[in-house]
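Student: Take this sequence and fold it.
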Amino acid sequence: MASIKNFNPRSIPIATRSLLGAAIVLSLAGLVVPHEYLALRPATSFYYIWTFALAGLWEINIFSLAINSVGLVLSGKYFESHWGTKEFAKYVAIVNLSTYFGVLLATVFEYAVTMDYFWLFGSEASGLAGLLAGFLVSFKQAVPEHSIKVFNVISIRAKYIPSLYLLANFILFALRIIHVHFFIIFFGTLGSWVYTRFYKKQDGIKGDRSETFSFASFFPDFLHPFIKPLSNTVYKFAVAAKLCPPLRQPLPTTTPVAAAGSQQAASNPPAASDADAERRRALALKALDSRLASTPDAPGAR
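Tutor: The predicted model follows:
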């Protein structure tokens, strides 16, 4: 209770605070503004192009706004502090736009299959759920082995949370409890993974090619022999179509022994991802050591 009383809104980073304010303002505006100006509707969003940006921040009711605002503040305080305001804002823009563009493609595809005009004129997509699903992916990438206790009973590692969340929503989708909302979760997860895996710069490294963050890592181990060949084929196609960058080659070296090692590594592209992963671990350990070294001993400690 004391922590709630002592809560200071200024402790929320500026970009997160701005997003929260925009979500509240848009939700209030939704009381008087027609929904097609705020939510994504396949038939009208081509004309109201701004809905691709606004839909990811507009919640249709006060309950979803309250719940998702808490998730936004917690995620924003963590990631904006680690990434910086500029990278955080860039991440939010990319994940939101990719989420709702994916939802548009999915609903248009459903119309093409069913010829039901509801998917063009009646379906609406909006809310922070896609962005929050993306944050779960980033949490998996940042601290995969971190354990979270649910109701102090079940302990779940961070690397499993995006998959479990996606699975839970897929079950609701299969039971016809939700529909377009599942598309939001799915494309939020996919957009965040693609950006983080191949494009996002962190610690001087572009993307995260480590095996622990591969596409197959979102599935149980027994499915990896089936998932990996499929994902590798899609990846090679995306590289050939210049939709995705190829594996980064190791940095050139000057010594003969190191040069020979680089040539051998170049013939084995996964070595680059292993090097990236080791470098990330080394940077993280170095940062932790510097923090511990700069922390004075507590008075009276024994």
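Student: When you work out contacts or count neighbours from here on, use the C-alpha atoms and nothing else.
Tutor: Fine.
Student: Against residue 112, how distant is residue 106?
Tutor: 10 Å (Cα to Cα, to the nearest Å).
Student: can you check residue 19 too?
Tutor: For residue 19 relative to residue 112 (Cα to Cα), the value is 35 Å.
Student: what do you get for residue 191?
Tutor: 24 Å.
Student: ok, the two, which is more surrounded?
Tutor: residue 191 (26 against 13; other Cα atoms under 10 Å).
Student: To check against the first, give me the structure of this:
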Amino acid sequence: MAIDVKSTVAQWRQEIVMTLKESTKSARILCALLVFFYALSGYILGGMAITPGYLFPPKFWVWTLVTSSMIETTFMMVFGGLTVILGASRLLEPLWGEKEFCIFFAVVNAMSGFLSSIVYLFGYAVVFNDDLLFATSIHGLASFKAGVFVALKQSRGEDTVIFRLKIKQIPVTYLCCAAILCMMEIISTTYFVMLNTGMFSAWIYLRFFQQHSRGRGDLADHFAFATFFPKVFRGPIGFLSNIIWNILTKLKICQKATYKYDVAAATNITISLPGTSEADAERRRKKALAVLQERMANIESPEEGWSEDEETSPEKAPEKTEASVKIENEVADQVA
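Tutor: I've put the predicted structure just below:
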């Protein structure tokens, strides 16, 4: 079956134009910058991309942490970058807002560039190869692509995409595939390093520092670091991450989760959990209230064989109060 190349190209062009028109101002600006720097990449690559040896003193080229993400040297990488920016904008901006999306873009790329440079610095300390510091060029949107997968795991982790693969399983699957491609020398080692540091940077920012209407960060259990890995590895990874977490909280770098319960009345429970959505909190609250009311009704109704004296005996009142408190605590644990 013959393929009409002209009509196919025209259709793609129309879809791209429509997508750009429907996108937000921030997404269009990022796309324009990516194309602009791609046109100049042959002339400004050395001064705009991150070179690990120049990022630290005495050179201290800190501006490359900002500019490096916009430098792509091939058309396919530019096309992939445009697709990621427009797709991420459509999926994440309705949840966060345009300003927060731009902050996420900048923070992930800058933090990933810095961490990637640290990786190469440690590599140099092991093998003493000057090329790791001065012949390595860190640039492109690989970090942001990986960070988008982390953001989608946080917001739409249970959605199924293809072959019954859920979004929450994509980050580790993507890294495994990238590792195989790196060993086959299909993708560069630098690209693979940027994927890893990009995912880690996005998780750090979303987990502990992102500002939103409910406070800061997302300390929900489903977004813990161990949940990025298969269940067989979650035990040891969770153990190590808890040790690091305790150290960071003692150093005041991270804050522990705060749980507030208002049980002044048996039918009114107010819960404040940082990092959880309002819809999820409301669902949990209604479920807890239903369980509490059902158990309270069972306690207050007299059982068969009770005598009238037992019902009115003042010695039984403390037992009933203790049972009520126990149930309230159990329901509160379910909500938490």
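Student: what's the helix or strand for the aligned residue in structure 2 for residue 138 of structure 1?
Tutor: Counting by TM-score structural alignment, residue 138 of structure 1 corresponds to residue 151 in structure 2. Element membership for residue 151 of structure 2 (DSSP states H and E) is helix 142-156.
Student: Now do the helices in the stretch 101-250 of structure 2.
Tutor: Assigned by DSSP state H, counting those that start in this stretch, the helices in the stretch 101-250 of structure 2 fall at 131-134, 142-156, 170-183, 189-204, 231-250.
Student: contacting residues around the aligned partner of residue 125 of structure 1 in structure 2?
Tutor: Taking TM-score structural alignment, residue 125 of structure 1 has residue 138 as its aligned residue in structure 2. Listed by Cα atoms under 8 Å, 6 or more residues apart in numbering, the contact set of residue 138 of structure 2 reads 49-52, 68, 113, 116, 190, 194.
Student: Any figure for the gap between residue 138 of structure 2 and residue 189 of structure 2?
Tutor: From residue 138 of structure 2 to residue 189 of structure 2 the distance is 10 Å (Cα to Cα).
Student: now do residue 14 of structure 2
Tutor: 36 Å.
Student: Looking at those two now, which is surrounded by more residues?
Tutor: Between residue 14 of structure 2 and residue 189, residue 189 has the larger neighbour count (other Cα under 10 Å), namely 16 against 12.
Student: Quick check: that one touching residue 181?
Tutor: No. The pair residue 189 of structure 2 / residue 181 is not scored as a contact, 9.6 Å apart, by Cα atoms under 8 Å.
Student: What is the equivalent residue in structure 1 for residue 160 of structure 2?
Tutor: Matched to structure 1 by TM-score structural alignment, residue 160 of structure 2 sits across from residue 147.
Student: what's the average distance of stretch 108-123 of structure 2 to structure 1?
Tutor: Relative to the matching residues in structure 1, stretch 108-123 of structure 2 has an average distance of 0.6 Å after the fit, by mean Cα distance after the TM-score superposition for structure 1.
Student: That stretch aligns to what range in structure 1?
Tutor: Going by TM-score structural alignment: stretch 108-123 of structure 2 matches residues 95-110.
Student: Please apply the same query to stretch 76-83 of structure 2.
Tutor: Against structure 1, stretch 76-83 of structure 2 falls on residues 63-70 (TM-score structural alignment).
Student: Also stretch 242-256 of structure 2?
Tutor: Stretch 242-256 of structure 2 covers residues 232-246 of structure 1 once aligned (TM-score structural alignment).
Student: and that stretch, how far from the chain's centre?
Tutor: 20 Å (Cα atoms, centre = their mean, to the nearest Å).
Student: Endpoint to endpoint, it covers what distance?
Tutor: 12 Å.
Student: Pull out the buried positions in it.
Tutor: When burial is assessed from 16 or more other Cα atoms under 10 Å, stretch 232-246 of structure 1 yields the following buried residues: 235, 244.
Student: again with stretch 83-102 of structure 1
Tutor: Those would be 85, 87-89, 91-92, 94-102, for stretch 83-102 of structure 1 by 16+ other Cα under 10 Å.
Student: Next: stretch 194-213 of structure 1.
Tutor: So for stretch 194-213 of structure 1, counting by 16+ other Cα under 10 Å, buried means 194-198, 200, 206-210, 213.
Student: Could you tell me which of the residues you listed belong to strands?
Tutor: Under the assignment DSSP state E, these contribute residue 206 to strands.
Student: Output the buried residues of stretch 194-213 of structure 1 in JSON lines; the columns should cover distance to residue 73 of structure 1.
Tutor: Shown next, in JSON lines, are the buried residues of stretch 194-213 of structure 1 (distance: Cα to Cα, whole Å):
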{"residue": "194", "distance to residue 73 of structure 1": "23"}
{"residue": "195", "distance to residue 73 of structure 1": "22"}
{"residue": "196", "distance to residue 73 of structure 1": "21"}
{"residue": "197", "distance to residue 73 of structure 1": "24"}
{"residue": "198", "distance to residue 73 of structure 1": "26"}
{"residue": "200", "distance to residue 73 of structure 1": "22"}
{"residue": "206", "distance to residue 73 of structure 1": "27"}
{"residue": "207", "distance to residue 73 of structure 1": "25"}
{"residue": "208", "distance to residue 73 of structure 1": "25"}
{"residue": "209", "distance to residue 73 of structure 1": "29"}
{"residue": "210", "distance to residue 73 of structure 1": "28"}
{"residue": "213", "distance to residue 73 of structure 1": "25"}
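Student: can you map out the strands along structure 1?
Tutor: So, for structure 1 - with DSSP E - the strands run 147-150, 154-157, 201-202, 205-206.
Student: now these in TSV, with distance to residue 251 of structure 1?
Tutor: Listed next are the strands of structure 1 as TSV, based on distance: least, Cα to Cα, whole Å:
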stretch	distance to residue 251 of structure 1
strand 147-150	35
strand 154-157	33
strand 201-202	17
strand 205-206	12
